[in-house]
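[1] Model the structure of this input:
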Amino acid sequence: MSTVSSEPSETTRDGSALESGRRLQAVLLDMDGTLIESEHLWNESEAELVAELGGVWTEKDHLANVGNAAGPVGRYIIELTGADLTPRQVADRLYDRFRVKLEQGAELRPGAKELVTMLSRAGVPVALVTSTERELVATAIGGIGLESFDDSVAGDEVEANKPHPDPYLRAARRLGVDPRRCVAVEDSVVGMTSAADAGCVTIAIPNHIEIPPREGVVFRDSLVGVDLEWLESLVADR
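    Coordinates of the predicted model:
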């Protein structure tokens, strides 16, 4: 005779039941540098704007800002150039330049689309968690399609952006899952700190900058070959 468990079934944000016995509740993905190859577009946009403001933007300046939100980058540029502008005004000018480059197309990172497709087919909730502001998200992720994600959290929709844990905590809360049973994927120190401090199992895939080792953070060269069994094992090991 069959029995019915008295434990409440776990559900996703849309109310659908998670697969029985699944430890992995969701996968939370950064965008710039993780899913799309856009850091060089940010670098070009920053260099052009700084030149317009009378300064010089170096590779060192770019690396110091990888993963940062528009506000901190705006303040950095003001300190560098002495421009009589607010951080928001600098950010708006930077976004205008970046948007033009995005519309010409941003390449996907190796394995990115395959990962999102695999998760969707497996019924694993997947959310985009980016420091980029909402107005650019759909254009930036166009190679995969924003509709491929169950949810997304943009940089201007959180009280505190990366490296604060709020973006990942918000994504988990909106999906109705436990961040400790989520896997997050990041390519920067700022993003890794945000995800790990939120309690997520964190995969770091360094792209343009070196990421120092951190306990509980798993390192990979790329998203190529990431499968559901491995993602499940990361949460199970915890």
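
[2] Only C-alpha atoms from now on, for both contacts and neighbour counts.
    Will do.

[3] where exactly do the helices run in the protein?
    39-52, 59-65, 70-81, 87-103, 112-122, 134-140, 166-175, 189-197, 228-237 (DSSP state H).

[4] of those, which approaches Arg23 most closely?
    Smallest distance to Arg23 across the helices of the chain (CA to CA): 6.4 Å, for helix 228-237.

[5] and the closest one, what other elements does it pack with?
    strand 182-186 (3 or more CA pairs under 8 Å, 6 or more residues apart in numbering; DSSP states H and E).

[6] who are the neighbours in contact with Met192?
    Shown in contact with Met192 (CA atoms under 8 Å, 6 or more residues apart in numbering): 163, 185-186, 202-204.

[7] Looking at these, which is nearest Asp84?
    Pro163 (27.1 Å).

[8] quick one more, to check against the first:
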Amino acid sequence: MLVTDALPSAVLWDMDGTLVDTEPYWMTAESELVSAWGGSWTQEHALQMVGLGLPDAARILQSHGVGLSADEIVATMTARVIELTRAEVPFRPGARELLRGLKDAGIPSALVTMSYRDFADVVIEAIGADLFAATMTGDEVEHTKPHPAPYLRGAELLGVDVRTAIAIEDSRPGVASAVASGATVVAVPLHVELPESHEYTLWDGFDGRGLADLLAVHAERSNA
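    Alright, predicted model coming up:
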């Protein structure tokens, strides 16, 4: 057990793009679906979807000609992404090691993802369910990111004050959600660039960063 006054109460993790680089899988599912309905889907369109809740993504796909209900779109895309993920889980380098370091230090982690439970459980199993003290998915919260509700709910599930926790995110909607919740935020962008900001700490990845680096961010932000 690590003993220090600088310990956060918990760490709240986004999933897609943060722990696992599954965004290309979602982009593939989007492109295939739009193409099947005779539309076109560009890389720019796909990048605008990063971090959105699935109902919001479904509405955008409908505006590009997909003639299915929102629930049907979500189900179709999720099934495709599950298929691709079962073939290969694309972990972000260093993310699992940091997650394990938190577990070993006695700092609880929660998963706060806008993916739905059926897909999230595939990733949770691959990462190791024992590494999460709680998990929350996009079909288990009323408001999706960028609303603060997901991170507030994640903290609630752990029984901690979100203002004493760290949230780790990669996307603009996700970072906005985490910042609005009051958590200390570490932004680790991957497919979409994020600007420098006083509202969060920007990392270029997890490689070469460990528990001490995360605790240093928490200490610095707590004393600001």
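
[9] what's the TM-score for these two chains?
    Overlay of the two chains. TM-score (TM-score structural alignment, normalised by the length of structure 2): 0.93; 221 aligned residues with a CA RMSD of 1.7 Å.

[10] re the thing from before, so of the helices of structure 1, which one's packed in deepest?
    Burial of the helices of structure 1 is given as mean neighbour count (mean count of other CA atoms under 10 Å); helix 189-197 ranks first at a mean of 24.

[11] Tell me what angle that one forms with strand 182-186.
    If you take axes from the mean of the first three to the mean of the last three CA atoms, to 10 degrees, helix 189-197 of structure 1 sits at 170 degrees to strand 182-186.

[12] now helix 189-197 of structure 1 against helix 166-175, angle please.
    Using the same axes, to 10 degrees: helix 189-197 of structure 1 against helix 166-175 is 50 degrees.

[13] Now do helix 189-197 of structure 1: which range of structure 2 does it align onto?
    Using TM-score structural alignment, helix 189-197 of structure 1 corresponds to residues 172-180 of structure 2.

[14] Quick check: that stretch compared with structure 1, mean distance?
    For stretch 172-180 of structure 2, the mean deviation from structure 1 after alignment is 0.5 Å (mean CA distance after the TM-score superposition for structure 1).

[15] Also stretch 72-86 of structure 2?
    Using mean CA distance after the TM-score superposition for structure 1, the mean distance for stretch 72-86 of structure 2 is 1.3 Å.

[16] which residues in structure 1 does that stretch align to?
    Against structure 1, stretch 72-86 of structure 2 falls on residues 89-103 (TM-score structural alignment).

[17] So which residues make contact with that stretch?
    For stretch 89-103 of structure 1, the external contacting residues (CA under 8 Å, 6+ apart) are 41-42, 45-46, 49, 70-71, 73-74, 77-78, 136, 139-140.

[18] Now render the contacts of Met192 of structure 1 as a markdown table, adding neighbour count.
    Converted to a markdown table, the contacts of Met192 of structure 1 look like this (neighbours: other CA atoms under 10 Å):
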| residue | neighbour count |
| --- | --- |
| Pro163 | 22 |
| Val185 | 28 |
| Glu186 | 30 |
| Thr202 | 30 |
| Ile203 | 23 |
| Ala204 | 25 |
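
[19] Dump those residues to TSV, plus distance to Glu232 of structure 1.
    What follows is those, written out as TSV (distance: CA to CA, whole Å):
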residue	distance to Glu232 of structure 1
Pro163	25
Val185	14
Glu186	18
Thr202	13
Ile203	13
Ala204	16
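
[20] Quick one: map Ser45 of structure 1 onto structure 2.
    By TM-score structural alignment, Ser45 of structure 1 lines up with Ala29.

[21] and its match, what is it in contact with?
    Contacts for Ala29 of structure 2 (CA under 8 Å, 6+ apart) come out as 77, 80-81.

[22] same thing with Ile127 of structure 2?
    Contacts of Ile127 of structure 2 by CA under 8 Å, 6+ apart are Arg96.

[23] Which position in structure 1 pairs with it?
    Match for Ile127 of structure 2 (TM-score structural alignment): Ile144.

[24] Good, we can wrap up now.
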